[in-house]
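Peer 1: output the structure for:
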Amino acid sequence: MGGKNLRVRRFFSRGDGRLVLFPLDHGVSCGPVQGIAQMETVLHYGIASGADGFVLHKGMMAYLERIPGRLPGVFMHLSASTQIGPSFHRKVLVGSVEEALRRGADGVSVHVNLGDEAEPEMLMDLGRVGEACAQWNMPLLVMIYVRGAHAPKPVTDESVEHAARVAAELGADIIKIPAPQEIEALERIARSVPVPVVMAGGTKEPDERAFLRRIHMGLEAGLAGVAVGRNVFQHPCPDRFLAAIVGLVHEGRRVEEVWDT
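Peer 2: Okay, the predicted model is just below:
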């Protein structure tokens, strides 16, 4: 077994092939928004509630050194842009695979927005990171969206399927995509790529049960799990809501069983 496979196993440690990622990279793009102002607190309840992995920028990984006991897997996020700047959808690299290894990460993640003016540069960066991941046996999470001036509006399921295929073709070990509209699109995506696909939580959803039903639908369609950020850390009871998501993904429970309020 190669080094990459061992690292991937740290994210899929339950042995069921499913994954709950807790992305916490929002501080660069959005600032200290509600829910992540006290990152150490968020990491503590993320671990206690059963998240399989975090997505963190390099500086926030220092908090993990203070937490005793076993840690989930950690993807160090290599992409960045801010809402303050003129090109929010243009992601640039702010780290490397080698740096992630030195800092103790188990994998790296890259964000690509298809349809943006800077799509060619983002694809080039993805190629370079993928090459380095192959060299260092480092797992690569590709977060790929359809956003920007040239993206279809509204975003079509076909374009989401195209995005997933791009990530797979360019070497992703795990793919994070936004949820398409139709379950058939989820099924086609799950069948058409050779690596696990997780569904993004997306913007804050006021209807908790609808959100959980969407996760259940994705799992039924063959997706490997979810990557949920805002819908957890901006929830009034984030630890309990994350535990409910873990119950859906890993325990095969129904929405009514994990969330009865």
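Peer 1: C-alpha only now, for contacts and for neighbours.
Peer 2: Noted.
Peer 1: quick one, what contacts the residue nearest the centre of the chain?
Peer 2: By Cα atoms, centre = their mean, the chain has its centre lying nearest to residue 227, at 4.3 Å. Counting by Cα atoms under 8 Å, 6 or more residues apart in numbering, residue 227 makes contact with 20, 21, 22, 23, 176, 198, 199, 200, 201.
Peer 1: switch those residues over to JSON lines; also include secondary structure and neighbour count.
Peer 2: Below are the contacts of residue 227 laid out as JSON lines (DSSP: H, G, I helix; E, B strand; the rest coil; neighbours: other Cα atoms under 10 Å):
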{"residue": "20", "secondary structure": "strand", "neighbour count": "25"}
{"residue": "21", "secondary structure": "strand", "neighbour count": "28"}
{"residue": "22", "secondary structure": "strand", "neighbour count": "27"}
{"residue": "23", "secondary structure": "strand", "neighbour count": "22"}
{"residue": "176", "secondary structure": "strand", "neighbour count": "26"}
{"residue": "198", "secondary structure": "strand", "neighbour count": "28"}
{"residue": "199", "secondary structure": "strand", "neighbour count": "25"}
{"residue": "200", "secondary structure": "strand", "neighbour count": "22"}
{"residue": "201", "secondary structure": "coil", "neighbour count": "24"}
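Peer 1: JSON lines for these, including distance to residue 121?
Peer 2: What follows is those, written out as JSON lines (distance: Cα to Cα, whole Å):
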{"residue": "20", "distance to residue 121": "30"}
{"residue": "21", "distance to residue 121": "27"}
{"residue": "22", "distance to residue 121": "27"}
{"residue": "23", "distance to residue 121": "24"}
{"residue": "176", "distance to residue 121": "20"}
{"residue": "198", "distance to residue 121": "24"}
{"residue": "199", "distance to residue 121": "25"}
{"residue": "200", "distance to residue 121": "23"}
{"residue": "201", "distance to residue 121": "26"}
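Peer 1: of all those, which comes closest to residue 123?
Peer 2: Taking Cα to Cα as the measure, residue 123 sits nearest to residue 176 out of those, at 15.6 Å.
Peer 1: my guess is the closest one meets residue 161, correct?
Peer 2: No - in this structure residue 176 lies outside contact range of residue 161 using Cα atoms under 8 Å: 11.6 Å.
Peer 1: picking that back up, the residue nearest to the centre of the chain and residue 80, how far apart?
Peer 2: 18 Å (Cα to Cα, to the nearest Å).
Peer 1: for comparison, sequence B:
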Amino acid sequence: MDDYDLLDTASGNALVTAIDHGLSLGATEGFRDPEATLRSVLDGDPDAILVGPHFARRYRELIANAGVDVVVTADIVTNSTRPGFDDGHDVWTPGFDPELLLELEPVGVKVVLVFGRDDRQLFRRNLSYIAEMAEQLRGTDVPLVVEPVMWGERVPAELETHPEYVARAARMAWEYGADILKLPYTGDVETFEPIVEHSPVPVMILGGPKSGTTAAMLTDVDGAIASGARGIMIGRSIWKTEDPTAVISALDRIIHERASVDAVWSE
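Peer 2: You can find the predicted model right below:
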């Protein structure tokens, strides 16, 4: 087992609910009342939540009282200079000072690594930021979580979860300093298991935009865990549902108890 507090659970896996979307989407549907959304997530008792540092700071007491750890987002990713809009622009920048992040006593610091950009200078800045953050966190016992994604113009949307792309991106991310990977799930155990097996660092999966059914999302999580993944960092597919607490409870049983999807969910 790894020494990271994030993965210090009875199963060695972690259920992290991502609610850092205000950084990029603003007051989006399903997240207009930040405290209400936070409370609905905390009621499900995840192992941790992924949040922006100022969100963590403002709701620190509420989060601490729930006994839930935090992973903090270190960079800013959005798609427009208009608030909460998606104009197809790649607006990425290093966001927050490591000193601020560490003051929040996180169990992880998360950054994205965006592949497929046309802007080579922006890509270079992204790579440099990850390498620098890896060095700044070294010796702190706080792992750097890198989320390699294929969002750039040079990668067609249908290839964002292609096994070859994901495998190559995963390899590059830990070579740049990732302690934990937050990867897109490729869709089946056969293609995802080798990626996990070949990674010397723990793998977790991301969720992406909410789509399909909760049962389909749970099936993907079940497949990822069966492939050797150590947990999830999923957001909208949880907090945009009618009952986030129930969804988190179902995820908990799949991730920690290896219960079947049929045993924990019916639609």
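Peer 1: the residue nearest to the centre of structure 1 matches what in structure 2?
Peer 2: Under the alignment by TM-score structural alignment, residue 227 of structure 1 pairs with residue 233 in structure 2.
Peer 1: tell me the SS of that match?
Peer 2: strand (DSSP: H, G, I helix; E, B strand; the rest coil).
Peer 1: skip the chain neighbours and tell me the closest residue to it.
Peer 2: The shortest distance from residue 233 of structure 2 to any non-neighbouring residue, by Cα to Cα, 6 or more residues apart in numbering, is to residue 16 (4.7 Å).
Peer 1: and the one you found, what pairs with it in structure 1?
Peer 2: Aligned counterpart of residue 16 of structure 2 in structure 1: residue 21 (TM-score structural alignment).
Peer 1: ok, that match - contacts?
Peer 2: For residue 21 of structure 1, the contacting residues are 51, 52, 53, 54, 55, 226, 227, 228, by Cα under 8 Å, 6+ apart.
Peer 1: of all those, which comes closest to residue 247 of structure 1?
Peer 2: Taking Cα to Cα as the measure, residue 51 is the one of these closest to residue 247 of structure 1, at 10.7 Å.
Peer 1: burial measure for the closest one, as a count.
Peer 2: 24 (other Cα atoms under 10 Å).
Peer 1: need the nearest residue in space to it, chain neighbours excluded.
Peer 2: In space, residue 51 of structure 1 is closest to residue 20, 5.5 Å off (Cα to Cα, 6+ apart).
Peer 1: go ahead and confirm the one you found touches residue 225.
Peer 2: Yes - using Cα under 8 Å, residue 20 of structure 1 is in contact with residue 225, at 5.8 Å.
Peer 1: now for the two: what residues contact both?
Peer 2: Jointly contacting residue 20 of structure 1 and residue 225 under the rule Cα under 8 Å, 6+ apart are residue 249.
Peer 1: residues in contact with the closest residue to residue 219 of structure 1 other than its chain neighbours?
Peer 2: Sequence neighbours aside, residue 225 is the residue nearest to residue 219 of structure 1 in space, at 6.4 Å (criterion: Cα to Cα, 6+ apart). Residues in contact with residue 225 of structure 1 (Cα under 8 Å, 6+ apart) are 18, 19, 20, 197, 198, 199, 215, 218, 219, 249.
Peer 1: dump those residues to TSV, plus distance to residue 237 of structure 1.
Peer 2: Formatted as TSV, these follow (distance: Cα to Cα, whole Å):
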residue	distance to residue 237 of structure 1
18	24
19	21
20	17
197	27
198	23
199	22
215	18
218	23
219	23
249	19
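Peer 1: max-length helix in structure 2?
Peer 2: Identified as the longest helix of structure 2 according to DSSP state H is helix 120-137.
Peer 1: which positions in that helix come out as buried?
Peer 2: Of all the residues in helix 120-137 of structure 2, those buried under the rule 16 or more other Cα atoms under 10 Å are 122, 123, 126, 127, 129, 130, 131, 133, 134, 137.
Peer 1: residue in structure 1 paired with the second one?
Peer 2: Alignment note: residue 123 of structure 2 maps to residue 119 in structure 1; criterion TM-score structural alignment.
Peer 1: tell me how far its match lies from residue 136 of structure 1.
Peer 2: Per Cα to Cα, residue 119 of structure 1 is found 26 Å from residue 136 of structure 1.
Peer 1: distance check, the counterpart of residue 167 of structure 1 in structure 2 against residue 144 of structure 2.
Peer 2: Residue 167 of structure 1 maps onto residue 173 in structure 2 when the alignment is built from TM-score structural alignment. Distance check for residue 173 of structure 2 against residue 144 of structure 2: by Cα to Cα, it reads 10 Å.
Peer 1: show me where the stretch 1-150 of structure 1 has helices.
Peer 2: Assigned by DSSP state H, counting those that start in this stretch, the stretch 1-150 of structure 1 shows helices spanning 3-11, 26-30, 39-48, 97-103, 119-136.
Peer 1: the ones you listed: which one's closest to residue 245 of structure 1?
Peer 2: Each of the helices of the stretch 1-150 of structure 1 has some distance to residue 245 of structure 1 by Cα to Cα; the shortest is helix 39-48, at 11.6 Å.
Peer 1: so which bit of structure 2 is that closest one matched to?
Peer 2: Going by TM-score structural alignment: helix 39-48 of structure 1 matches residues 34-43.
Peer 1: list the buried ones in that stretch?
Peer 2: Buried positions in stretch 34-43 of structure 2, judged by neighbour count with 16+ other Cα under 10 Å: 37, 38, 39, 40, 41, 42.
Peer 1: can you redo the residues you listed as TSV with distance to residue 150 of structure 2?
Peer 2: Below are the buried residues of stretch 34-43 of structure 2 laid out as TSV (distance: Cα to Cα, whole Å):
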residue	distance to residue 150 of structure 2
37	28
38	29
39	32
40	31
41	28
42	30
